[in-house]
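Q: attaching a predicted model along with its sequence, questions to come.
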Amino acid sequence: MLLPALGGVLPDRPDAVRIDGETASWEELRTAAAGVAGRIVGAPAVAVYATATLPGVVGMLGGLLAGVPVVPVPADAGPVELRHILTDSGAALLLADTPPKHPVPVPVEPVRTARPASSGRLPEPSGTATALILYTSGTTGAPKGVLLTRDAIAHDLDALAEAWAWTPDDVLVHGLPLYHVHGLVLGVLGALRVGSRLVHTGRPHPDRYASADGTLLFGVPTVWSRIADDPGSARALAPARLLVSGSAPLPVPVFDRLAELTGHRPVERYGMTETLITVSTRVDGERRPGYVGLPVRGVRTRLVDDTGAVLPADGESIGELQVAGPTLFTGYLGRPEATTAAYAPDGWFRTGDVATVGPDGQHRIVGRASTDLIKSGGYRIGAGEVENMLLAHPGVREAAVVGAPHPDLGQQVVAYVVGDGVTAQTLIDFVASGLSRHKRPRQVHLVEELPRNAMGKVQKRQLLP
């Protein structure tokens, strides 16, 4: 059973789920979701406005109970994106309590439509059935639909529960969007699988995290950075059990500041939409800033060079991270060629991320192969190392490093910095004083802000010339 909390397996609790102030028990959630399931059972797929609201969650759970692939849609999706997702996914309808602002090619129904729940429970779908179709924001072309099975989700959540000692006694708190793996799979389905209480704060404001009385808190680096800048809210997290960061590298200064204010060294983890979470720091393991830990149960990893040769786990060799295991997706919807291209000839998934792995198995993600591995003058430079060095300067608030074309070096290191009272040359010299000189930025651009997506990830392709 994918979600025991909705299957009557676990004792009901009246305050099981609180989303932006609205509360429901598991039984109330199951009854509402069953009402939705009865309306859509047999549909090829159902799209749901993935709002951080109780109706938004009920709509997605209804699809899962019915065994209908669920297509979470960002509530702020523009007309082109919205039409593409609805058309490409084959969704029979869009569940939305707030009508879309733009015309859509499918019927729209509110989640809260009063319908009696089925008198009996629907049969549990096969574990190999598609549970979710999540759309990625690919680097080229329109977003692709990633097919995730019920078994992949169940295995990943069980492996993470083991790694983080996640139990029904926990209170999970986060304020993340519900159309990504982090906010939806971990942040909602995880609670319903483990049986822990869930508090979604609506928005990831530091004061809302501080007042939620959570034991297990999820956030992306942008969230943790804002909490670290709010000492009162950060100190209020001291009674928590675990702070988990993901979706992008957590800057080392933010890690250190959180540890100082909360008394907790954050747990970092790594994953992708196509693979779910494959690598994580353990609750009882070393929490090393800049590292994402070890493969979760059942997952294997390796590093390869540009020729496909496997690299040693020596902590120095930088290569593409490839993964294998039961958490991987079954393919891109309607794109067999893209699915084939995502795998190496021997079946390992190509993440497109570059990393190092130490002799102790600890993984450090350098960044995306396309934007974060800089080949300059014969050297292979990880953008993340330079970014962390820049962030160590007291006048730097944010930093992003890319490789720009250079007629002699091939690529040169270029930094974009949000800071106060600093100059480009000061920062170039600062990096050179702490790292090898070939890693220093050749150019530093001082900017007002860095381009980010909804999950707080810096969009480096917008910085490239």
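A: Cool, the structure landed. Numbers count the residues shown, from 1 in each chain.

Q: CA atoms for contacts and neighbours, from now on please.
A: OK.

Q: is Ala50 in contact with Ala75, as I believe?
A: Yes. The pair Ala50 / Ala75 is scored as a contact, 6.3 Å apart, by CA atoms under 8 Å.

Q: show me which of those two is the more surrounded one.
A: Ala50 (26 against 21; other CA atoms under 10 Å).

Q: strands of the stretch 301-450 of the chain, residue ranges please.
A: For the stretch 301-450 of the chain, applying DSSP state E, counting those that start in this stretch gives strands covering 319-324, 331-332, 349-357, 363-368, 373-376, 379-382, 396-406, 410-419, 443-446.

Q: distance to Arg287 and mean neighbour count added to the ones you listed, as a markdown table?
A: A markdown table is the format used below for the strands of the stretch 301-450 of the chain (distance: least, CA to CA, whole Å; neighbours: other CA atoms under 10 Å):
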| stretch | distance to Arg287 | mean neighbour count |
| --- | --- | --- |
| strand 319-324 | 21 | 23 |
| strand 331-332 | 33 | 21 |
| strand 349-357 | 15 | 22 |
| strand 363-368 | 11 | 23 |
| strand 373-376 | 24 | 22 |
| strand 379-382 | 21 | 19 |
| strand 396-406 | 23 | 21 |
| strand 410-419 | 27 | 22 |
| strand 443-446 | 31 | 17 |
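
Q: put this next to the first one:
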Amino acid sequence: MPQPPAAPLLTALHEGRDRADALTVDGRSCSYAELLGAAGAVARRAAGTKAFAVEATASLETVAAVVGGLLAGVPVVPLAPDAGPAEREHVLRDSGAELLPVDFAERADFTAAPGEGAALVLYTSGTTGPPKGVLVSRAAIAADLDALAAAWEWTADDTLVHGLPLFHVHGLVLGVLGALRTGSRLVHTGRPAPRAYAAAGGTLYFGVPTVWHRVVRDEAAARALSGARLLVSGSAPLPAPVFRDLLALTGQAPVERYGMTETLITVSARAAGERRPGAVGTPLPGVRTRIAESADGIGELQLTGPTLFDGYLGRPEATAASYTADGWFRTGDIAAVDDDGTHRIVGRASTDLIKSGGYRIGAGEVENALLDHPAVREAAVVGAPHTDLGQQIVAYVVADGVTAAELTDFVAARLSVHKRPRTVRFLSELPRNAMGKPQKKLLPPV
């Protein structure tokens, strides 16, 4: 069997506890020993390369590639399977990574390399320019996974279930490397379909809001999750109605958490703590947060701690610009902190902080109010230029059987009158990315 890494990150792989179905990905299962053998073959092929890329499909091959990179001490660059030619070419050129094929049936022993550089190079979505390569270290991953294991009481006795993409932090770092560090059994469902989640029999489930919205619409699938220990939601704000429906159908109030590619997960509700809609909990151990330029109780969330990235690949100026003069990372997200230290994420500074008539308004608060209307299925709120107010609140909704005026009055009755949408546009669906996040920059103009 291959030797464990010199500074082991995936501790469960060499602790001696193994089973034939330690990992199941899209219906295929393997043991830790089989995974290490396949990863050893990848490591032999990758050793000495600057970096290597892998088609990050929902497969055992992807898992073997990432583990192989850790063994070889070579950064792994996960490629989104649906990336277009231009994005794919940019990532490979920017990272200098070779695209290596992976054969899970191939086996080899490999003595692990120290691996002092990045473990992963994860590319941002590129909403403000070409995607940037985020350098994520082993130390940051280890610190984050240990903090989350403590926060969520995540142990080797758990069975983790999810169907999230393996080219993002949520699906890959938390959803695969987390299982390989804690020793929990992993069932990746291939796709995050409600019936697949229900059939998996897990104790711990990961999902994004889109997944949980689909789960609560399938009442039988949702009730099947009532035996789970913990439901975790992340990657985008969970609408309050979905939170309440999950609680009603499963008996579980979901744990919400907050993070970014550059920071990993930094704030989370706790398994043993209070969970309330719209709240992402408190900072993880070692993480410090602050609200900058706070006004009306909200401002940019800045933070520091052991889970932060090592910079953007080849972009020192962009790396420097992402930090304040005194060394705090600028998240670009707008947040508020309650008296008990609980954090609430209002949205992105660039799109979700609306300054209207002298008020600072968080788009997320208005979106949740709209989603409370029974006719509204989806909602996205932005600020648009207005000659008198500076910005006016514009709502894009997917809804049936309701008028714009009714929705405006509905929001005004639940929030302050100045937070009501001035314009409501009806769409058949909201533009979203692979993680289910609404892409507000792709909304049609007002």
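A: Cool, got the structure. Just so it is clear, the model here is predicted, and its values are computed rather than measured.

Q: care to give me the TM-score?
A: For these two chains in superposition, a TM-score of 0.96 is obtained (TM-score structural alignment, normalised by the length of the second structure); 438 aligned residues with a CA RMSD of 1.2 Å.

Q: between the strands of the stretch 301-450 of the first structure, which one is nearest to Pro465 of the first structure?
A: Closest to Pro465 of the first structure of those is strand 396-406 (CA to CA; 6.9 Å).

Q: buried residues in stretch 337-345 of the first structure?
A: 339, 342-343 (16 or more other CA atoms under 10 Å).

Q: trace that stretch over to the second structure and give me the residue numbers.
A: Mapping stretch 337-345 of the first structure onto the second structure (TM-score structural alignment) gives residues 317-325.

Q: show residues contacting that stretch.
A: If you take CA atoms under 8 Å, 6 or more residues apart in numbering as the criterion, stretch 317-325 of the second structure is touched by 311-312, 329-331.

Q: so which of these comes closest to Ile361 of the second structure?
A: Of all the contacts of stretch 317-325 of the second structure, Ile361 of the second structure sits closest to Thr331, with 18.3 Å by CA to CA.

Q: show me the contacts for the closest one.
A: The contact partners of Thr331 of the second structure, by CA under 8 Å, 6+ apart, come to 260, 300-303, 322.

Q: farthest-apart pair in those residues, please.
A: Maximum distance among those (CA to CA): 14.1 Å, for Met260 and Glu300.

Q: how near is the residue of the second structure most remote from its centre to Pro445 of the second structure?
A: Note on the second structure: the largest C-alpha distance from the chain mean falls to Asp388, namely 38.0 Å (CA atoms, centre = their mean). Distance of Asp388 of the second structure to Pro445 of the second structure, given as CA to CA, to the nearest Å: 19 Å.

Q: just put the buried residues of stretch 337-345 of the first structure in a markdown table and tack on distance to Asp20 of the first structure.
A: A markdown table is the format used below for these (distance: CA to CA, whole Å):
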| residue | distance to Asp20 of the first structure |
| --- | --- |
| Thr339 | 38 |
| Ala342 | 38 |
| Tyr343 | 40 |
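
Q: and of the residues you listed, the nearest to Val173 of the first structure?
A: Relative to Val173 of the first structure, the closest of those is Ala342; by CA to CA it sits at 33.7 Å.

Q: can you tell me how far that closest one sits from His182 of the first structure?
A: 22 Å.

Q: repeat that for Tyr379 of the first structure.
A: 34 Å.

Q: and stretch 225-232 of the second structure, which stretch of the first structure?
A: Using TM-score structural alignment, stretch 225-232 of the second structure corresponds to residues 237-244 of the first structure.

Q: what is the end-to-end distance of the matching stretch?
A: 12 Å.

Q: same check, this time on stretch 214-231 of the second structure
A: Distance across stretch 214-231 of the second structure, first residue to last, is 14 Å (CA to CA).

Q: contacts for stretch 228-243 of the second structure, please.
A: Residues outside stretch 228-243 of the second structure that contact it (CA under 8 Å, 6+ apart): 152, 170, 201-209, 212-213, 216, 252-260, 271, 277-278, 345, 364, 367-368, 371-372, 435-437.
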